[in-house]
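Novice: no sequence on this one, just coordinates:
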């Protein structure tokens, strides 16, 4: 689709550090990085992991072209032996990740990378941009879908997206988040996410009259006619001309219209009037679709106010996550191996407590109520800890340690699954439809208190006693 080599889509410091590791003899030092986030967008209760498929494709194709190496040589700061090393560069490490569509929470690994220092550093930018963008859009889309209360939501945002990849993969993420369709044709072509569309205002304006525009469209698409009725006046001309076209073109063919779309004005008021007119004309099955700068709050209010809308098309406020357009995922060193393979935990310390990292090579366990299968909490542990669900488990808040909960009747799931082993992909990528279905099942494991928009319950992400001890020993050692 373009001529870019995404291996070069990295922050320049990843290359300067890589060169530094090479010349200082650290290029083969095995290191562990976690990709995680600190805050849920829109003050929500959860986020939805998305973007792993593109990361798999990227890791599988990592390589430098000769022109890339010549460009780096022109910067005149890289060791020539390092540049020679890059000629045969490829990823040789291990990656674990939560599957796409998994509900995720702050401060727990979404992806863990174990690889030689140069490799683990180089992939930082692309991993972050994939996860940050698609997770943000999937999360926003799901908020909008939940606000629609069972009414279909289509993604309409390609023309407002921040570039081609943002449009294509943003639409993909919106589908994983729960949208039923997209206006982005290539996303349907590449991933099988249903592309739909009818007409713009320019179609109506192109004809001598609104009726002629509607009549011609019904003749062209007699099985799927959806008419845009707000080019001039919804109530005085749009709906009457639509009904006339339905009567004169579709009815003689024994066909029924699919719907009308309203894209401007007071849609709640207009939809009520339009519904009455359509019903009286015998088109109670004709759907009303609303678009025009919608988001979860506007949709929620429209439904509360009794809008007669059957589905929504949402564009710029979805594809750009306009209300909070930065996801804020980070990629931090959490451990490194000595020559003998001993794993040494690493921690980043800050006066800003939220920026203190959870050290070490870890697992992420999700704990479920065995009776209703609702998620209770996530537990971060050391990589070699195993949770035995047949035994009593005490979990505690890692900051307010006196807050404890004893679990006795619970189920356990290890969220991080192997993606790459020794540089080879060992993960079977699910289809788009399978991811979207899995995502909905994931959301159904959450309590209503977590899915509400206003003041959602904070989901517990706790540390095992062993991991808590490691973290606090490192904090004490560094004078905190």
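Specialist: Structure received. Since the structure is predicted, the reported quantities are computational estimates derived from the model, not experimental observations.
Novice: from here on, just use CA atoms for contacts and neighbour counts.
Specialist: Will do.
Novice: what's the closest non-adjacent residue to residue 160?
Specialist: In space, and not counting its chain neighbours, residue 160 is closest to residue 316: 5.5 Å by C-alpha to C-alpha, 6 or more residues apart in numbering.
Novice: check it against this one:
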């Protein structure tokens, strides 16, 4: 099914006008986040792989033209110039997993103006949502301080596809597993899960439920212990573990109540029963703030399962992102709207030690000791290299995270690094501004 018509109507009206006016010269658009959301010391670039998939198969077909005409309430022949339009441009982008900051291009598209315009909405939708979720998940990794995390977000995600994306993005930043079976098989992520409260309620007693579950699943099992009285259920679970000779790899899951206090009592009871290898898993409305609080308390929790707030990036569910024209037909352009000024020209981000970034022009040499972040990933509408892997993206994320300044890593009140502009970009911005502002 074509995704071409998954766009805002004004993209269609502009593209059609460009074609009518024969404005087909190369245009460069830059996609960036103006300001980081409150509570964020960094963002994790994500969504590039599906964006490249979309561009590589972008083609306006007959059915798309009919949909455009219907939306505009115009004859189909009026929209005929759009038929057959495909993407044959260039894309330069920050690879998935790299940390990025305010004002830095995540992606730049250079293509004939109608093409570059028509793909705007879809690219923004993909990159903004996935970067927001990946950044939230990355903060959970920081908060967990080395303890494993499991993605439980599918049932609360904003639709099944968003749940698939969340599972992939959580794996990208270091989660150990997902509850999402489809994502586990599609992306090669370990699957993890226990039982629901309905399972326990379906039996006459919790102990019967635990024994039945263990009979069906003879390998390591995890029992959900908060359906009724958590402390009593822990004692029953311990008895079942001991009777059946279960131990290493098994666990209990706490999903409600005072997780810190319950985990402390559960650890004491399990240890007293000789079950020091049985893990304690905590879930129930957790995100980086809840995880960090439990770590500070010294709660003996081995694994954290996070879902609702992480898969939806609940405290920062959108990014103030833009996709702006920065050059057309070799002419640098910029926007001067109050609070929304843009910088002209195709750009590059040069990263120095300690994630000290300089935003410069795409054709300038990097400062000494710095590396360019954006790389050419598509040329002539074709990928320049095979699809990226989760493992490679995760390695990039881990390297950047290790270099991130401590004040940006904080869960509470982080301070994000501020990129600077190169001298050449600063000069070009001044020149273009003066050109626009002088009387005509």
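Specialist: Looks like it arrived, so ask away. Values in this document were obtained by computation on a predicted structure and should not be read as measured data.
Novice: tell me the counterpart of the residue nearest to residue 160 of the first structure in the second structure.
Specialist: Aligned counterpart of residue 316 of the first structure in the second structure: residue 308 (TM-score structural alignment).
Novice: contacts only, for that match.
Specialist: 152, 153, 155, 156, 157, 285, 286, 314 (C-alpha atoms under 8 Å, 6 or more residues apart in numbering).
Novice: which one of these is nearest residue 246 of the second structure?
Specialist: residue 152 (25.1 Å; C-alpha to C-alpha).
Novice: residue in the first structure matching the closest one?
Specialist: Using TM-score structural alignment, residue 152 of the second structure pairs with residue 156 in the first structure.
Novice: show me what contacts the closest residue to that match other than its chain neighbours?
Specialist: Leaving aside its chain neighbours, residue 156 of the first structure sits nearest to residue 315 (4.2 Å; criterion: C-alpha to C-alpha, 6+ apart). Going by C-alpha under 8 Å, 6+ apart, residue 315 of the first structure touches 155, 156, 157, 158, 160, 291, 292, 293, 294.
Novice: mind running it again at 10 Å?
Specialist: 154-161, 182-183, 291-295, 321 (C-alpha atoms under 10 Å, 6 or more residues apart in numbering).
Novice: same thing with residue 19 of the second structure?
Specialist: Here residue 19 of the second structure is in contact with 81, 82, 113, 114, 115 (criterion: C-alpha under 10 Å, 6+ apart).
Novice: list the contacts of the second one.
Specialist: Meaning residue 82 of the second structure. Contacts of residue 82 of the second structure (C-alpha under 10 Å, 6+ apart): 12, 15-16, 19-20, 59-62, 64-65, 68, 114-115.
Novice: report the buried members of those.
Specialist: 12, 15, 16, 59, 60, 64, 65, 68, 114, 115 (16 or more other C-alpha atoms under 10 Å).
Novice: looking at these, spot the one nearest residue 96 of the second structure.
Specialist: Nearest member of those to residue 96 of the second structure, counting by C-alpha to C-alpha, is residue 115, at 23.7 Å.
Novice: is that closest one in a helix, a strand, or coil?
Specialist: Following DSSP: H, G, I helix; E, B strand; the rest coil, residue 115 of the second structure is assigned to helix.
Novice: aligned to it, what sits in the first structure?
Specialist: Using TM-score structural alignment, residue 115 of the second structure pairs with residue 119 in the first structure.
Novice: over to residue 398 of the second structure?
Specialist: So, by TM-score structural alignment, residue 398 of the second structure is matched to residue 440.
Novice: try residue 10 of the second structure
Specialist: Checking TM-score structural alignment: residue 10 of the second structure goes with residue 13.
Novice: now the helix or strand where its match lies: how far from the chain's centre is it?
Specialist: Per DSSP states H and E: residue 13 of the first structure is located in helix 12-23. Counting by C-alpha atoms, centre = their mean, to the nearest Å, helix 12-23 of the first structure is centred 31 Å from the centre of its parent chain.
Novice: for stretch 139-153 of the second structure, same thing?
Specialist: Put simply, stretch 139-153 of the second structure sits 15 Å off its chain's centre (C-alpha atoms, centre = their mean).
Novice: may I see the buried residues of that stretch?
Specialist: 139, 140, 141, 142, 143, 144, 148, 149, 150, 151, 152, 153.
Novice: narrow those to those in strands?
Specialist: Within these, residues falling in strands by DSSP state E are 149, 150, 151.
Novice: quick one: which of the residues you listed is nearest to residue 167 of the second structure?
Specialist: residue 151 (6.2 Å).
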